[in-house]
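# just to be clear, the model below is a prediction. Sequence and coordinates:
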Amino acid sequence: MFERETWRSEEKAAFLVKAGVLLEQGYTLHQALQLLSWEQPYKVKEKIMQMIEELLAGTPVHDMLAHHDFPSDVTAYVFFSEQGGGLAEGLIGAGELFRKRLKTWTSIRQLLRYPLILVWAVVMIAVVMVQFLFPSFRELFQSLDIEFPLLTRMMIVIFQYVPYLLFGMVPFVLLGVLYYAIRFRQFAPDKQFALLWKIPFLQSYLQLFLTYYFSLQFSSMLKGGISIYEACQVFEKQHHFPFFQLEGTLLKQKLKEGKPLSAAVENSGWYRKDMKYVIQHGQEAGKLDEDLRFYGERVIDMLEARIKKTVMTLQPSLFLVIGSIILIMFLSVFLPMFQLMSSIQ
């Protein structure tokens, strides 16, 4: 039987959660990895044994995960948890974060599957019409000295120019890829996000994600006994999420200038405005870590709900557009037939 050679993302997420649960039960990380390796196929077991060797050589957990292609936001999550002294909770949280993202992408793919099938059907129908139906109609109508209906003539012209339009888009796509590879990736993280921020439909999603990530990671470090200033230093020295590395430097500088955390966060402009009030309330009540954790969980729920709502709105819109195109295509075929029947009568 052919053995799978890759470590699937769903299995990686489950691995993180299980490792965290075993740590909570009193196992060392070394023991937890050994236990988890027993239930894995050979190729994955090899990877876990490599992870154990890296740990024994003194490699931090977050770097070990990065070496084995875990996403950067997941490894950063583990890094922050390590700094706060809550590795078990951090592994579970990172695994759940990974799972939520995979679940969201799966939902998006499922919702877009049928519209994409319809798009493929439209393309196939168009090819048949252009290659077979319209040429046959043209010969017949020319022999009878009859003109095509207006809709049919329009569809013929559109079908003639669509291939040129598609080929004309190829250079722009290539330019976009080159711009990303050569230019965009060289920008500082804040400039990258600033450019993405200008895309209207993307701004609200980025804001929710950054707010969620900041509040949850800050909460985990505060819970571990780290001060607000030290938490900013931890943000600054991590290398898995460059945006928050720079953000940590800027927040630390504002704290040095005497600004409270709530004002520093508000001035950055990247986060939801209501996070300022959450921070103020948490500091006044002496439970900033709890307030930020609760707030972060609410924000991720809002982000998931917004993504689902967008996709659920997009799907019927695509169905409507594709259905209209199919209807017009069939009308462009049937109208000449009706006209031909009328002329014969």
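Sure, I can see it.

# hey, let's count contacts and neighbours off CA atoms from now on
OK.

# from the contact counts, what lies against the helix or strand harbouring residue 104?
Applying DSSP states H and E as the criterion places residue 104 in helix 87-128. With contacts taken as 3 or more Cα pairs under 8 Å, 6 or more residues apart in numbering; DSSP states H and E, helix 87-128 sits against helix 9-24, helix 72-83, helix 288-344.

# residue contacts, residue 15?
36, 95 (Cα atoms under 8 Å, 6 or more residues apart in numbering).

# make that residue 247, sorry
235, 236.

# same thing but 10 Å
189, 190, 214, 232, 233, 235, 236, 253, 265, 268, 270 (Cα atoms under 10 Å, 6 or more residues apart in numbering).

# can you tell me how far the last one is from residue 335?
Distance from residue 270 to residue 335, counting by Cα to Cα, to the nearest Å: 56 Å.

# who has more neighbours, these two?
residue 270 (20 against 16; other Cα atoms under 10 Å).

# sec struct for that one, please.
coil (DSSP: H, G, I helix; E, B strand; the rest coil).

# ok, and here's another one to check against it:
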Amino acid sequence: MKTPSIDISKLFQRKPLSTLDQIDFLKRLADLLAHGFTLSEAIHFLLQHLHIRRQETRQQITQALQQGSGCAKLLELLQYPQTIVMQVYFAELFGELTTCLISSIDYMERQRQAKQSLLKTLQYPIVLLSIFIVMLIVLNQTVIPEFQNLYETMDVNLSAFQKGLTQFIVLLPPSLFFTFIIGSCVTLLLIVFYQRLSPPYRIQFVLHVPYLKHYFKLLKTYRLATEFSLFYRNGISLNKIVEIYTSQTKDAYLNYLGHYILEHTEAGSPLGKTLASLKCFESELITFIEQGQKKGKLDIELKLYSSILIAKIERKILKQLKFVQPIIFGLLAFLIVALYLVIMLPMFELMQTIK
């Protein structure tokens, strides 16, 4: 499979719309379509009131409308998440655009709420930690050297623990700075490396990242459950689904998934077993598919399961965020105590010497 080329500048490029504006745009679009507007009429109306950061994007949308492009193409130009773009693309094929927009709004709102919860959780302790580090830098340049000179003048013998603690406090700010720089570079390299991998290697790569793999599996499962629910609700056979997936040129993951399912089903493997062998889906999905195929209600069960998955992702994020603040506050408390000991322990030794 051809390795995709990477434009690193796109990693730092601002989106034409903020996340809040993207959600608001979908809400207004769904409302206009529900009131009888055509897609072209609705988009032309919304463009008059939409603040797009790049004029070039506005022109591209206008040209796309003139060429008769669908909603998925327009959302792609506005840099919506690929999951949303593909869901809308499939929904347009079967005339379920408005319903899909409503579910996409719910998905994006939940994602935004999770990000806001993360920011609220981290904001206060990180500000306190930053203030402490700045204060530590000032103390390292002013107060602590004066104390050290005083102790040397008064011939105060510091214990190995006191010397180690002092070195820790002195070296902490530059160590954190270099750690941040190195961490940022490593993260950027990993992102570029991941983007250059083919889909099967991307899956294997993420599945070896302890924390990330759980969310990866949940999101991939949600996407597949949503798409398969749409397909089966409209009477699309598995062979046709595979044909749709393998025809995708802009989504390498779906293209790979289509060829993978095709290869294994032709070898006589049932769908549930085929998806299980990929190891990037929740085991519950396999159970839902196997039971749904027997009952003939797979579309309803998958639709219900996709809503369960969203709630599960949200609960998982909130549960893990509860541990973040106490850890950061505990670290801050340790640093404050360490700074106090660096200054006060030698002071007690000095007082004993004076006596």
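In hand now; what should we look at? These numbers were taken from a predicted model, which means no experiment stands behind them.

# if we can go back for a sec, give me the stretch of structure 2 that the helix holding residue 104 of structure 1 matches.
Counting by TM-score structural alignment, helix 87-128 of structure 1 lines up with residues 97-138 of structure 2.

# for residue 17 of structure 1, grab the count of nearby residues.
Neighbour tally, residue 17 of structure 1, other Cα under 10 Å: 23.

# so what's it closest to, chain neighbours aside?
residue 92 (4.2 Å; Cα to Cα, 6 or more residues apart in numbering).

# please name the residues that touch the one you found.
With the criterion set at Cα under 10 Å, 6+ apart, residue 92 of structure 1 makes contact with 13-21, 23-24, 78, 98.

# ok, so of those residues, who is nearest residue 242 of structure 1?
Among those, residue 78 lies closest to residue 242 of structure 1 (Cα to Cα), at 15.1 Å.

# I figured that closest one hits residue 87, correct?
Yes: with contact defined as Cα atoms under 10 Å, residue 78 of structure 1 reaches residue 87; the gap is 6.8 Å.

# anything in contact with each of those two?
If you check residue 78 of structure 1 and residue 87 against Cα under 10 Å, 6+ apart, the residues they both contact are 61, 93.

# more neighbours, these two?
residue 78 (29 against 22).

# how about the counterpart of the more buried one in structure 2: what's its closest non-neighbour residue?
Counting by TM-score structural alignment, residue 78 of structure 1 lines up with residue 88 in structure 2. Nearest residue to residue 88 of structure 2, sequence neighbours excluded (Cα to Cα, 6+ apart): residue 72, at 5.5 Å.

# so what's the residue count around the one you found?
Other residues close to residue 72 of structure 2 by other Cα under 10 Å number 21.

# what does it correspond to in structure 1?
Using TM-score structural alignment, residue 72 of structure 2 sits opposite residue 62 in structure 1.

# you'd agree that match is up against residue 16?
No: with contacts counted by Cα under 10 Å, residue 62 of structure 1 stays clear of residue 16, the gap being 11.5 Å.

# overlap in contacts, these two.
By Cα under 10 Å, 6+ apart, residue 62 of structure 1 and residue 16 have these common neighbours: 74, 78, 91.

# show me the contacts for the last one.
When contacts are counted by Cα under 10 Å, 6+ apart, residue 91 of structure 1 touches 13, 15-21, 23, 61-62, 74-75, 77-79, 81-82, 97.

# could you check how far it is from residue 41 of structure 1?
According to Cα to Cα, residue 91 of structure 1 stands 22 Å off from residue 41 of structure 1.

# likewise for the first one?
From residue 74 of structure 1 across to residue 41 of structure 1, the span is 23 Å (Cα to Cα).

# neighbour-wise, which of the two wins?
residue 74 (24 against 13).

# rewinding a little: what's the closest of the helices and strands packed on helix 87-128 of structure 1 to residue 126 of structure 1?
helix 288-344 (7.8 Å).

# helices or strands up against the closest one?
Using 3 or more Cα pairs under 10 Å, 6 or more residues apart in numbering; DSSP states H and E as the contact test, the elements touching helix 288-344 of structure 1 are helix 87-128, helix 134-144, helix 150-178, helix 200-223, helix 275-285.

# what's the angle from the longest one to helix 72-83?
When axes from the mean of the first three to the mean of the last three Cα atoms, to 10 degrees is applied, the directions of helix 87-128 of structure 1 and helix 72-83 differ by 170 degrees.

# end-to-end on stretch 71-87 of structure 2?
End residues of stretch 71-87 of structure 2 are separated by 11 Å (Cα to Cα).

# hang on, I meant stretch 153-162 of structure 2
The first-to-last residue distance of stretch 153-162 of structure 2 comes to 17 Å (Cα to Cα).

# what's the local residue count around the closest residue to residue 83 of structure 1 other than its chain neighbours?
Leaving aside its chain neighbours, residue 83 of structure 1 sits nearest to residue 221 (6.6 Å; criterion: Cα to Cα, 6+ apart). For residue 221 of structure 1, the count of nearby residues is 24 (other Cα under 10 Å).

# aligned to residue 287 of structure 2, what sits in structure 1?
Residue 287 of structure 2 maps onto residue 277 in structure 1, by TM-score structural alignment.

# and for residue 138 of structure 1, the neighbour number?
Close neighbours of residue 138 of structure 1, defined as other Cα under 10 Å, add up to 15.
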